[in-house]
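Chemist: here are the coordinates; sequence isn't available:
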C-alpha cells in the first residue's frame, strides 16, 4: 500500500512529565558595591517597561549621568541591609522556593520542580528556562512574585520569558499567574501578620500600607495597578475589622521628576507626625519578600522621617517572607494554576520524571 506521509528522520516523543514552577522576583546585585550595582542598574533601567521615555532621550541620561552617580549611593543603601547569605530579596526568594517545594512534596507532588529566577541579575530568566529545557521539562508555570499587576513588573517578566523562547524550536507549554492581589490566602496571611504584631506590641494610632509607586501617567494608559493596590488594602482592612480612619494607603520609591501615584509615603508620614499622630504601624503588601525598598527605604529612612517630625513610635511589620501561612497559600495558588498538568496520582504517578543534569545535582 502506498504511503502518503514520510517516516520522521528521528522520531521524538514529547514526555508528559511533571511540570516545573518558576518563582520570579525583581532582582538584586551580587554584592553591595558600586561595581556590582552598575550592571544591575543598567539592565533594570534599560528596560522600556520600567522607564517609558524614548530611548534616544533616556539612554544618554542613563549611561552618561545615572550610571556614573547612582551605583555608589545605591551600594551604600544595600550595604546597610545586606545579610550573611546575600541580598535579602535573594535570600527570601530562594527560601520561599525551597519551602514551596517541600509543601508541594508533602502534598504528593514531589516530582514537581520548583526553581526561582530574577528579572534583572542572576539567576536570569533565560538561564533558568534553558536549564529546565535541558532537564526535559515541557510544562512551565511562571509565577511573578508581584501581587498587584503592573506593566513595569509582571508584563516585563512576560516579555523576558517570550524573548527567552524566541529561538527555541520545540516550545514548552507556558502558564502565567497574572496577579494575586485579592487571593484569599494572601490576604489572610497579611492580616495574620498584622494581628500577630498587634498581639505583641499593641495597636498604633494608624496602620499605613505602603505600595511601590508607578508614574501616574501609567494609570491613564490603562495600567490596573492602582486599583489592585487599593483592593488589597481594602480586603486586608476588612479582614482586620479596621476602621477607615485608622488606615492610610501610600506609594513609595518615586524615581525621576514626573508625578507618581499619590500620596507619597515619606511626606505622608512626616505630615502625620506633625499633625499629632504619635504612632504608626507600617507594612508593604506589594512586596512578598523584604528587600531594599522595605528594609532601607521604609524601616530606616521613613522611620527617621516620622520620628524627626514629632512621631513617637514607628513599627515596621515585615513582609510575608517565609511565613507558614503564606507558603501554604502559595502552594494552593500554584496548584490551582497547575490544574490538568499534575498526574492524578501525585508523585506516585507513572509519568516519566524529567532528567537532571550533572550541574543540577
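Modeler: Happy to help now that I have it. Treat the numbers as computed from the prediction; the structure is a model and nothing was measured. Numbers count the residues shown, from 1 in each chain.
Chemist: going forward, measure contacts between C-alpha atoms and count neighbours the same way
Modeler: Fine.
Chemist: just give the number of residues close to residue 326.
Modeler: Residues near residue 326, counting by other CA atoms under 10 Å, number 23.
Chemist: any idea how far it lies from residue 188?
Modeler: 9 Å (CA to CA, to the nearest Å).
Chemist: try residue 336
Modeler: Distance check for residue 336 against residue 188: by CA to CA, it reads 17 Å.
Chemist: comparing these two, which residue is more hemmed in?
Modeler: residue 188 (19 against 10).
Chemist: same for the strand or helix carrying the more buried one, what does it pack against?
Modeler: In the assignment (DSSP states H and E), residue 188 maps to helix 184-201. Other elements packing on helix 184-201 under the criterion 3 or more CA pairs under 8 Å, 6 or more residues apart in numbering; DSSP states H and E are helix 225-240, helix 324-337.
Chemist: turn those helices into a markdown table, columns for distance to residue 36.
Modeler: Output for those, formatted as a markdown table (distance: least, CA to CA, whole Å):
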| stretch | distance to residue 36 |
| --- | --- |
| helix 225-240 | 30 |
| helix 324-337 | 31 |
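Chemist: and the helices in the protein, which stretches?
Modeler: 34-45, 55-61, 67-81, 88-106, 125-134, 156-164, 184-201, 216-220, 225-240, 265-274, 292, 303-308, 324-337 (DSSP state H).
Chemist: which parts of stretch 232-251 are buried?
Modeler: By neighbour count on 16 or more other CA atoms under 10 Å, the buried set for stretch 232-251 is 232-237, 247-251.
Chemist: any idea which of those is the one closest to residue 201?
Modeler: Distance to residue 201 across the buried residues of stretch 232-251 (CA to CA) is lowest for residue 247, with 17.6 Å.
Chemist: how many other residues sit next to the nearest residue to that closest one once chain neighbours are set aside?
Modeler: Excluding the flanking residues, the one nearest residue 247 by CA to CA, 6 or more residues apart in numbering is residue 207, at 5.0 Å. Neighbour count of residue 207, defined by other CA under 10 Å: 22.
Chemist: surely residue 207 is in contact with residue 237?
Modeler: No. Using CA atoms under 8 Å, residue 207 makes no contact with residue 237, being 9.3 Å away.
Chemist: dropping in the other structure now:
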C-alpha cells in the first residue's frame, strides 16, 4: 500500500487509516469478534494507522484494540489516541478537561489498557476553553521527552490554535472532519496547517455513512446512535442529502466504483498531506473502502464528483448547534 508522511515531522503511514470509534460507541451495537477481524484485515492489507480514544466506550475501545493487537508487531503499528472528553456512567458527554495533570493521568491508564509502553500520536480531542493550548501541548511535550508519547497531534482546532500549539512543540497532524459535504477546512484551517507543516488525518470522509451509498431513509437509528440527533440525517435534510448521494452514485458507477469509493478517493486526492481515516466496522465495508485506492481520478472525474455534490447544497450542519459551538475549528 502506498504511504504518506504525517506532516513534516511525523511518521509514515498508509494512505488510509482505520478509525475504531464505531466498534465501541456512537453508531449503535457492534460485533466485537467482527471488529477484531476487521482490525486484523486492515493490518494485513497494509493499514498501519489505528485511531482510538480513551473515551470511546469509556475505555472499551482501547481494550478492544489491545486484544486485536495481541501477537502483532507493535512497532509496525501507529496508534493514535484522543483524550480529554469526559463521560458519565450513562454514556453522556459532560465536558472537556485537558489540564496537564489530567492528561498524564489519562495516558497512564491508556498505556495500561493498550498494554504498550508508548502511544505514537497523542492528541486532545477538543480545545478546553479553560486551559491554554500552550499548557496542554506543553504537558504532552513532557510525555514525549519521557518516551511515553512519540508525536503530538490535535483535533478540531482552528488556525490560531494551530499556530500557538506549533510554537510550543511540533504538531504532526490535525484530525478533523473533511469530506465532499464537509469542506470548511479549505478556506482557513487547511492552508494554515500546510504553512506549519502539519498533516491532516481526515475523519468523517463518508459523513458517518450518509454518503456511503448504503444509507436509506427507512433505516432505523437507535437512541445511542449519534445519527439519530444529527441535523444531516433528520427530516427534509436527509431527503436533500440522499438526492446528492444519488447524483454521486451515477458519477461513481460510470467509473466502475461505488459512492463510498468515489468519496474516499476524492478526499485522498486533495493532497499528499491528507490521510483519510475510514470508520469501517466490518470486513466487507473495509474491503469496499480499500477499493478506493485503485480508483484513478483525473481532473475531469474530480470535477464531475464535485458537481454532483455541490457543497453549498448540503442540508444541515455536521453537529447540532451546541456541539458546533464547541468546535474551535469552526471559529476560524
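Modeler: Happy to help now that I have it. Since we're looking at a predicted model, the values are computed, not measured.
Chemist: superposed, what's their TM-score?
Modeler: TM-score of the superposed chains, computed with TM-score structural alignment, normalised by the length of structure 2, equals 0.29; 156 aligned residues with a CA RMSD of 6.5 Å.
Chemist: returning to that earlier point: so which of the helices and strands packed on helix 184-201 of structure 1 comes closest to residue 81 of structure 1?
Modeler: Using CA to CA, the nearest of those to residue 81 of structure 1 is helix 324-337, at 23.1 Å.
Chemist: in the closest one, what's buried?
Modeler: 325-331, 333-334.
Chemist: show me what that helix packs onto, helices and strands only.
Modeler: helix 88-106, helix 184-201.
Chemist: who wins for proximity to residue 81 of structure 1 among those?
Modeler: Nearest of those (CA to CA): helix 88-106, 7.4 Å.
Chemist: residue 4 of structure 2 is in contact with residue 49, isn't it?
Modeler: No. Counting by CA under 8 Å, residue 4 of structure 2 does not reach residue 49; the two are 10.9 Å apart.
Chemist: more crowded one of those two?
Modeler: When residue 4 of structure 2 and residue 49 are compared for neighbours, residue 49 comes out ahead with 27 against 18, by other CA under 10 Å.
Chemist: ok, so what distance separates the more buried one from residue 79 of structure 2?
Modeler: For residue 49 of structure 2, the distance to residue 79 of structure 2 - CA to CA - is 6 Å.
Chemist: count the neighbours of residue 230 of structure 1 for me.
Modeler: Neighbours around residue 230 of structure 1, by other CA under 10 Å: 17.
Chemist: tell me the contacts of it?
Modeler: For residue 230 of structure 1, the contacting residues are residue 249, by CA atoms under 8 Å, 6 or more residues apart in numbering.
Chemist: and of the helices of structure 1, who's closest to residue 113 of structure 1?
Modeler: Among the helices of structure 1, helix 88-106 sits nearest to residue 113 of structure 1 (CA to CA), with 7.3 Å.
Chemist: pull out the buried positions in the closest one.
Modeler: Neighbour-count burial for helix 88-106 of structure 1 flags 88-94, 96-97, 99-105 (criterion: 16+ other CA under 10 Å).
Chemist: stretch 254-268 of structure 2 now?
Modeler: With burial defined by 16+ other CA under 10 Å, the residues of stretch 254-268 of structure 2 counted as buried are 257-268.
Chemist: make JSON lines out of those and add secondary structure and distance to residue 244 of structure 2.
Modeler: Output for the buried residues of stretch 254-268 of structure 2, formatted as JSON lines (DSSP: H, G, I helix; E, B strand; the rest coil; distance: CA to CA, whole Å):
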{"residue": "257", "secondary structure": "coil", "distance to residue 244 of structure 2": "16"}
{"residue": "258", "secondary structure": "coil", "distance to residue 244 of structure 2": "14"}
{"residue": "259", "secondary structure": "helix", "distance to residue 244 of structure 2": "11"}
{"residue": "260", "secondary structure": "helix", "distance to residue 244 of structure 2": "13"}
{"residue": "261", "secondary structure": "helix", "distance to residue 244 of structure 2": "15"}
{"residue": "262", "secondary structure": "helix", "distance to residue 244 of structure 2": "13"}
{"residue": "263", "secondary structure": "helix", "distance to residue 244 of structure 2": "12"}
{"residue": "264", "secondary structure": "helix", "distance to residue 244 of structure 2": "16"}
{"residue": "265", "secondary structure": "helix", "distance to residue 244 of structure 2": "17"}
{"residue": "266", "secondary structure": "helix", "distance to residue 244 of structure 2": "15"}
{"residue": "267", "secondary structure": "helix", "distance to residue 244 of structure 2": "17"}
{"residue": "268", "secondary structure": "helix", "distance to residue 244 of structure 2": "20"}
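Chemist: those into JSON lines, with extra columns for distance to residue 151 of structure 2?
Modeler: Converted to JSON lines, those look like this (distance: CA to CA, whole Å):
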{"residue": "257", "distance to residue 151 of structure 2": "36"}
{"residue": "258", "distance to residue 151 of structure 2": "35"}
{"residue": "259", "distance to residue 151 of structure 2": "34"}
{"residue": "260", "distance to residue 151 of structure 2": "31"}
{"residue": "261", "distance to residue 151 of structure 2": "30"}
{"residue": "262", "distance to residue 151 of structure 2": "31"}
{"residue": "263", "distance to residue 151 of structure 2": "29"}
{"residue": "264", "distance to residue 151 of structure 2": "26"}
{"residue": "265", "distance to residue 151 of structure 2": "27"}
{"residue": "266", "distance to residue 151 of structure 2": "27"}
{"residue": "267", "distance to residue 151 of structure 2": "24"}
{"residue": "268", "distance to residue 151 of structure 2": "23"}
